[in-house]
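Q: what follows is a predicted structure for the sequence shown.
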Amino acid sequence: MSGFDLIIFDCDGVLVDSEIIAAQVESRLLTEAGYPISVEEMGERFAGMTWKNILLQVEQEADIPLSASLLDKSEKLLDQRLERSVKIIDGVKFALARLTTQRCICSNSSSQRLDMMLTKVGLKPYFENHIYSAKDLGPDRVKPKPDIFLHGAKQFGVEPDRCLVIEDSTHGVHGARTAGMRVVGFTGASHTYPSHADRLTDAGAETVISRMSDLPAVIAALGEWGGI
C-alpha cells in the first residue's frame, strides 16, 4: 500500500516564520544574562527546543546560574513580538490546498501561542481541531521526545509508519524518527543556516526542501517509495 495516512506538520519554522523572532528575543536575554550568543547561533543550536530546555542546557555548559524570571520574561516578550510580527511561510497555503491526506500539527509551542499564531496568519481552518501541543502532555514530554508525534497519530488511529512529518529542526527530526515516522526536512524559514539541510539529513530526514510549494510533489514521490 502506497502513500501516507497522516501528514504531521511542525508549526514554528514550518508553517509560520517564528523561529527567527524567538532567536532574536532569546539571544538578547541570554547575552544580557552573561552568555553572549548571536541570533544566528541561537537558530542553529536551539531551534525547536523549548526556552526552559535552552536555559537548562546553557546553565550546564557555561555554569551560569540563570534567573527563573527569564522563563516568564521571555514568554511575555516573545508573545508580544509574535502577535505583532509573525508571518506565514511562503507557499504553505498553496501546499495545504493541494494535499488530500488528513493532517495535523504537533508542536512544542503552547496551545495558546499556536492559536494566536495560526489565527493571525489564517491557517487554523486548514487544521480544524487537530492542533496539538507537547506541553499539554506534560513538561517532560516535549521534542526531541517522540510523545507528541505518537499522540497525534493516535488521535487519527494511524500507525506511526503510515505518518510523514515535516520538520525544520534536528530535535524534531529525532523525535519523529524515534516515533517510527518518516520525515521531510524544511529549510525555507528565515532562521536557516548553511549546514541546515545536511544536519536535518544526518538526523534522519529522507529529503529536505526549501520551498513549501514543492511539498505536495515530494509527498507523492515518497509515498510511492518505502523509505529508509
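A: Happy to help now that I have it.
Q: drop to CA atoms for contacts and neighbour counts, all remaining ones
A: OK.
Q: just checking, what packs against the longest helix seen in the chain?
A: The helix that spans the most residues within the chain, counting by DSSP state H, is helix 69-85. Contact here means 3 or more CA pairs under 8 Å, 6 or more residues apart in numbering; DSSP states H and E; on that basis helix 69-85 packs against helix 19-32, helix 51-62, helix 111-121.
Q: included below, for side-by-side comparison, is a second structure:
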Amino acid sequence: MPLSLVIFDCDGVLVDSEIVAARVESEMLKEVGIEIAAEELSERFAGLTQARILAALAEQTGVVFPDDFAERVEAENDRRLARVDPIPGVQEMLDRLELPRCICSNSMTGRLKLMLTHVQLWDRFRPYVFSSREVGTKRIKPAPDVYLYACKEFGVEPRSAIVLEDSVHGVAAGVAAGCRVVGFTGAGHTHPGHSEALSDAGAETVIARLSDFPAVVQAFGEWEHA
C-alpha cells in the first residue's frame, strides 16, 4: 500500500531532548538518594513520561518523593529544554519529504511548542502536533492510541503511515497501531544495543541520520509490509 502520512516522534527524533531531560532527572534524583546516571535513565526509560519514570523508581527503590519533586523537575526541564538543540539535518530532511506529516509525542503540547519554536519547527507541523496525554483516549505510548488518533485525523489507514521513533516504547506503540515503523539512533541518548532494541521492538529498519529518512520513506512506499 502506498504511504500517505509521515508521523514523527519529537523527543530524540526532531530535537535532542531525551539526554537533556535525563541529565536533569539524574541530578535531581541525587537529592533523594537515588544515584543513577543520565545514560542509564535514557536507556531504561526513554519515551516514557516523567510520572511513569518516577513511579517505576519509587517501586524499585522504596523512595518516597517529596510532594513538589515532580513539579521542580518539570520546571528545570522547561528551563533547559527552552534551549534544546535540533537533531542535525532536520530542516533539510523535512524539505525533502512531500507527504503530509504530523507529530505524535508523549510530551505535553506546551513543552512541544517550547522546544519546537526554539528550533524553528513549530510552524512546520502545527496544528498537527498531537500529545498522547491530550488527544483521544489520552493513553500514552506504548499504547498505540495517539498513532491511531493521528491516522484518523488524516483519514488514512495505519498501514499507510510511516513512523520515525527513537524509543522501544514508541516503536511498540507504532507497531501496535499497525503503522510501518523506522527506528532512529541519531540523538544524544543513543547507546550500545540501541539499534538492536528498536529492531526487537518491531522497527522494520533503523537509521542513525535524518538525511537517510526520505529514501527510506520512498522505499517503504514501494515495499509491501512483511
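A: Thanks, I have it. These numbers come from a predicted model, not from an experiment.
Q: winner for burial among the helices and strands packed on helix 69-85 of the first structure?
A: Highest mean neighbour count among those (mean count of other CA atoms under 10 Å): helix 19-32, with a mean of 19.
Q: now it on the second structure. Mean distance?
A: With mean CA distance after the TM-score superposition for the first structure, helix 19-32 of the first structure departs from the second structure by a mean of 1.0 Å once superposed.
Q: whichever helix or strand comes after the longest helix of the first structure: which residues count as buried?
A: The C-terminal neighbour of helix 69-85 of the first structure among helices and strands, as given by DSSP states H and E, is helix 92-98. For helix 92-98 of the first structure, burial by neighbour count (16 or more other CA atoms under 10 Å) applies to Val92, Lys93, Ala95, Leu96.
Q: looking at the second structure, name the residue matched to the first one.
A: Residue correspondence to the second structure (TM-score structural alignment): Val92 of the first structure is matched to Val90.
Q: can I assume its match is in contact with Leu14?
A: Yes. Shown here, Val90 of the second structure and Leu14 form a contact pair, counting by CA atoms under 8 Å, at 6.4 Å.
Q: trace Ser211 of the second structure over to the first structure, please.
A: So, by TM-score structural alignment, Ser211 of the second structure is matched to Ser213.
Q: quick one: its match is in a strand?
A: No. Applying DSSP: H, G, I helix; E, B strand; the rest coil, one finds Ser213 of the first structure to be helix, outside a strand.
Q: count the residues that sit near it.
A: 17 (other CA atoms under 10 Å).
Q: and it, how far from Phe186 of the first structure?
A: 11 Å (CA to CA, to the nearest Å).
Q: please apply the same query to Lys124 of the first structure.
A: Counting by CA to CA - Lys124 of the first structure and Phe186 of the first structure are separated by 20 Å.
Q: so between these two, which is more surrounded?
A: Ranked by neighbour count (other CA under 10 Å), Lys124 of the first structure and Phe186 place Phe186 first, with 25 against 17.
Q: who's in contact with that one?
A: Val14, Ile166, Glu167, Asp168, Ala197, Val208, Ile209, Ser210, Arg211, Met212 (CA atoms under 8 Å, 6 or more residues apart in numbering).
Q: and those, which is closest to Arg182 of the first structure?
A: The nearest member of the contacts of Phe186 of the first structure to Arg182 of the first structure, counting by CA to CA, is Ile166 at 8.9 Å.
Q: surely the closest one and Gly185 touch.
A: Yes. Using CA under 8 Å, Ile166 of the first structure and Gly185 qualify as a contacting pair, with a distance of 6.0 Å.
Q: before we move on, the earlier item: looking at the helices and strands packed on helix 69-85 of the first structure, which is nearest to Ala179 of the first structure?
A: Of these, the one closest to Ala179 of the first structure (CA to CA) turns out to be helix 51-62, at 20.5 Å.
Q: mean per-residue distance, the closest one versus the second structure.
A: Mean for helix 51-62 of the first structure is 0.9 Å (mean CA distance after the TM-score superposition for the first structure).
Q: in the first structure, what stretch matches stretch 123-135 of the second structure?
A: Under TM-score structural alignment, the match for stretch 123-135 of the second structure is residues 125-137.
Q: quick one: distance of that stretch to the chain centre.
A: 13 Å (CA atoms, centre = their mean, to the nearest Å).
Q: now do stretch 59-70 of the first structure
A: 24 Å.
Q: repeat that for stretch 102-120 of the second structure.
A: Taking CA atoms, centre = their mean, the mean C-alpha location of stretch 102-120 of the second structure is offset from the chain mean by 10 Å.
Q: okay, how far is it across that stretch, tip to tip?
A: 15 Å.
Q: for stretch 94-104 of the second structure, same thing?
A: By CA to CA, one end of stretch 94-104 of the second structure lies 16 Å from the other end.
Q: what does the helix or strand harbouring Leu41 of the second structure rub up against?
A: Assigned by DSSP H and E, Leu41 of the second structure falls within helix 38-45. Residues outside helix 38-45 of the second structure that contact it (CA under 8 Å, 6+ apart): Glu18, Ile19, Ala22, Arg23, Glu25, Ser26, Ile53, His189, Thr190, His191, His194.
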